[in-house]
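A.B. asks: Task: produce atomic coordinates for the following.
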Amino acid sequence: MSKRQIDVITTDESPICPRCGKEALLLARMPHGWVNASGELVDGRSDVVLCADCDADAPHAAPLITWFHVHGRVERDNSEEFVNLLVVWTEGMSVPPLDERRLETEVELWRSGNL
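C.D. replies: Okay, the predicted model is just below:
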């Protein structure tokens, strides 16, 4: 099994969860892809957030959420534990496949000025 490179995005401001609109704990960018109508692989990257509310019941996310509640931020003395929990979280993440019909609808709405 090949490993995906997932980038943790750090900024001065906390990310916002797109599901609930609250402040999230972490923003990561993960690779994904799909096969287009021509049979060619299309690579992409999607932003994924770790949200204390939305992800609390997810077995792969709960330990990392707890870590954030205990430690708050990554420091030199807790970075190894953070990385281990981050790996568990990212291994449990997936990006849903592209819904080409929805994409086409959104493109048409955008072109008509209704999006």
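A.B. asks: switch to C-alpha atoms for all contacts and neighbour counts from now on
C.D. replies: Fine.
A.B. asks: The spatially most central residue of the chain sits in which helix or strand?
C.D. replies: In the chain, the C-alpha nearest the mean C-alpha coordinate belongs to Val48, at 1.4 Å (C-alpha atoms, centre = their mean). Taking DSSP states H and E as the criterion, the element that holds Val48 is strand 41-50.
A.B. asks: How many residues are close by Leu103?
C.D. replies: Residues lying near Leu103 (other C-alpha atoms under 10 Å) number 11.
A.B. asks: Alongside the first, I'd like the structure of this one:
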Amino acid sequence: MAGSGVSGETSDRDQILCKVEDTPLCPQCAGSTLLLAQFPHSWRNGRSEDVSGVKEAVLCPGCHHGEPAADELIALFAVDDRLGPENVEVFGGLVAAWVESVRHRAVDDEVLTAEFELWKQGEL
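C.D. replies: Down below sits the predicted model:
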């Protein structure tokens, strides 16, 4: 799918920048990705102060298959090889839904601990 980006016009929280060409490899499987999205992200630090930043997420057809919002976006890439005026609105809606699902992902503490142990042992 060719195209450079989609950007929201409503508020900072809704602004999503997308890259669909020359996307980075998946950090989980090192496979090809379909999309890189950058979006505002914030959290509270130890002093209960808001910290704002930008978060990035990639859409990997292998790793994210089975997630409803990802599946819809992966399907669009499968049937449309170009991002154009005829599908940009659908694309924008699907990206917004996928990013919202990504915003709510949490770290799996068990996986993180296991990977940390492997790293300490020099196996990762």
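A.B. asks: Work out the TM-score between the chains.
C.D. replies: Taking TM-score structural alignment, normalised by the length of structure 1 as the basis, the two superposed chains have a TM-score of 0.71; 98 aligned residues with a C-alpha RMSD of 2.5 Å.
A.B. asks: quick revisit: map the residue nearest to the centre of structure 1 across to structure 2 for me.
C.D. replies: Residue correspondence to structure 2 (TM-score structural alignment): Val48 of structure 1 is matched to Ala57.
A.B. asks: My guess is its match contacts Leu36. True?
C.D. replies: Yes: judged on C-alpha atoms under 8 Å, Ala57 of structure 2 makes contact with Leu36 at a distance of 5.8 Å.
A.B. asks: The nearest residue to Asp50 of structure 2 once chain neighbours are set aside: neighbouring residues, count only.
C.D. replies: Using C-alpha to C-alpha, 6 or more residues apart in numbering and skipping residues adjacent in sequence, the residue nearest Asp50 of structure 2 is Arg44, 4.6 Å away. Arg44 of structure 2 has 10 neighbours, counted by other C-alpha under 10 Å.
A.B. asks: Equivalent analysis for Val88 of structure 2, please.
C.D. replies: 15.
A.B. asks: aligned partner of it in structure 1?
C.D. replies: Checking TM-score structural alignment: Val88 of structure 2 goes with Ser79.
A.B. asks: Okay, and that match sits in which element?
C.D. replies: Going by DSSP H and E, Ser79 of structure 1 is in helix 79-91.
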